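>>> how would this look folded up:
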Amino acid sequence: MLQISTDNSGNTMGGRTTLADLAQFSFNDRDSQTMNIYQADDILRRDWRDELVDVEMEYALGVSATFKDGTKLHVAAWADCCDGSGCKHCRGY
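So this is what the prediction gives:
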């Protein structure tokens, strides 16, 4: 099951549906236990690159994205990035 939440308290656009609300749909069919932070970051940067202000990653916890409308999306991603054989993210460490 995917653990995901939005923070609309910083919404500067005034609409009911925010960018963070819409960005949740980029993670359909994903699971927090099998997704790593790099995969979550790749999804956000691919689907929302023009609307992102910042993306913060914390290993073994997840990713937080801030959008241009002031809203935030938090996506839990707990999986290791690879099997230790040296992927492009951790180089085997």
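>>> use CA for all of it now, contacts and neighbours both
Noted.
>>> for the strand or helix carrying residue 41, packing partners?
Residue 41 belongs to helix 37-48 when assigned by DSSP states H and E. Judged by 3 or more Cα pairs under 8 Å, 6 or more residues apart in numbering; DSSP states H and E, helix 37-48 is in contact with strand 52-58, strand 62-67.
>>> Contact partners for the closest residue to residue 5 other than its chain neighbours?
Excluding the flanking residues, the one nearest residue 5 by Cα to Cα, 6 or more residues apart in numbering is residue 74, at 5.2 Å. The neighbours of residue 74, taking Cα atoms under 8 Å, 6 or more residues apart in numbering as the test, are 4-6, 62-65.
>>> got a markdown table for the residues you listed, with neighbour count too?
Below are these laid out as a markdown table (neighbours: other Cα atoms under 10 Å):
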| residue | neighbour count |
| --- | --- |
| 4 | 16 |
| 5 | 15 |
| 6 | 19 |
| 62 | 23 |
| 63 | 23 |
| 64 | 23 |
| 65 | 22 |
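>>> Before we compare anything, build this one as well:
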Amino acid sequence: MLGPPLDDVVDILRHAFPNGVPEEDTEAVLVVLSEGLSERNLALVVEEFTGISRYEVGQLTATALNNRRLDRAKVARVEEALRRKGWDPDED
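Presented below is the predicted three-dimensional model:
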């Protein structure tokens, strides 16, 4: 339990990806979530949802954000899937 509102983000992930995040979507998820969460909170949420250590999440996020070959259509698809489940990076 991370407490609100981080538990809400974990719930959004669980609803958007009930079978876990497919490996090919991991970078896109990190990029989308990085728009609404601090680095620390992003690491905590992803660690809670996936079991990947928060330290590794930090490294994976840095790589994803710097990946110039990241498929923007994939990022848009992941963002839409998360928005349909309640993700709003602009929400306070």
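>>> Please state their TM-score.
Put the two chains on top of each other and the TM-score (TM-score structural alignment, normalised by the length of the second structure) is 0.34; 49 aligned residues with a Cα RMSD of 3.5 Å.
>>> Pull the most distant pair out of the contacts of residue 74 of the first structure.
6 and 62 (13.3 Å; Cα to Cα).
>>> Dump the contacts of residue 74 of the first structure into CSV; add distance to residue 37 of the first structure as well.
What follows is these, written out as CSV (distance: Cα to Cα, whole Å):
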residue, distance to residue 37 of the first structure
4, 13
5, 15
6, 17
62, 6
63, 6
64, 10
65, 12
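>>> hmm, back to that, where does the residue nearest to residue 5 of the first structure sit, in terms of helix or strand?
Per DSSP H and E: strand 72-76 holds residue 74 of the first structure.
>>> Also residue 81 of the second structure?
Using DSSP H and E, residue 81 of the second structure sits within helix 72-84.
>>> Likewise for residue 58 of the second structure?
helix 54-65.
>>> Residues contacting that helix, please?
Contact with helix 54-65 of the second structure is made by 27-28, 30-31, 34, 39, 43-44, 46-47, 70, as judged by Cα under 8 Å, 6+ apart.
>>> 7 Å instead?
Residues outside helix 54-65 of the second structure that contact it (Cα atoms under 7 Å, 6 or more residues apart in numbering) are 27, 30-31, 43-44, 47.
>>> Just these: which are in helices?
Those of those mapping onto helices are 27, 30-31, 43-44, 47, per DSSP state H.
>>> Tell me how far the residue nearest to residue 5 of the first structure lies from residue 56 of the first structure.
10 Å (Cα to Cα, to the nearest Å).
>>> any shared contact partners between these two?
The contact lists of residue 74 of the first structure and residue 56 share 63-65, where a contact means Cα under 7 Å, 6+ apart.
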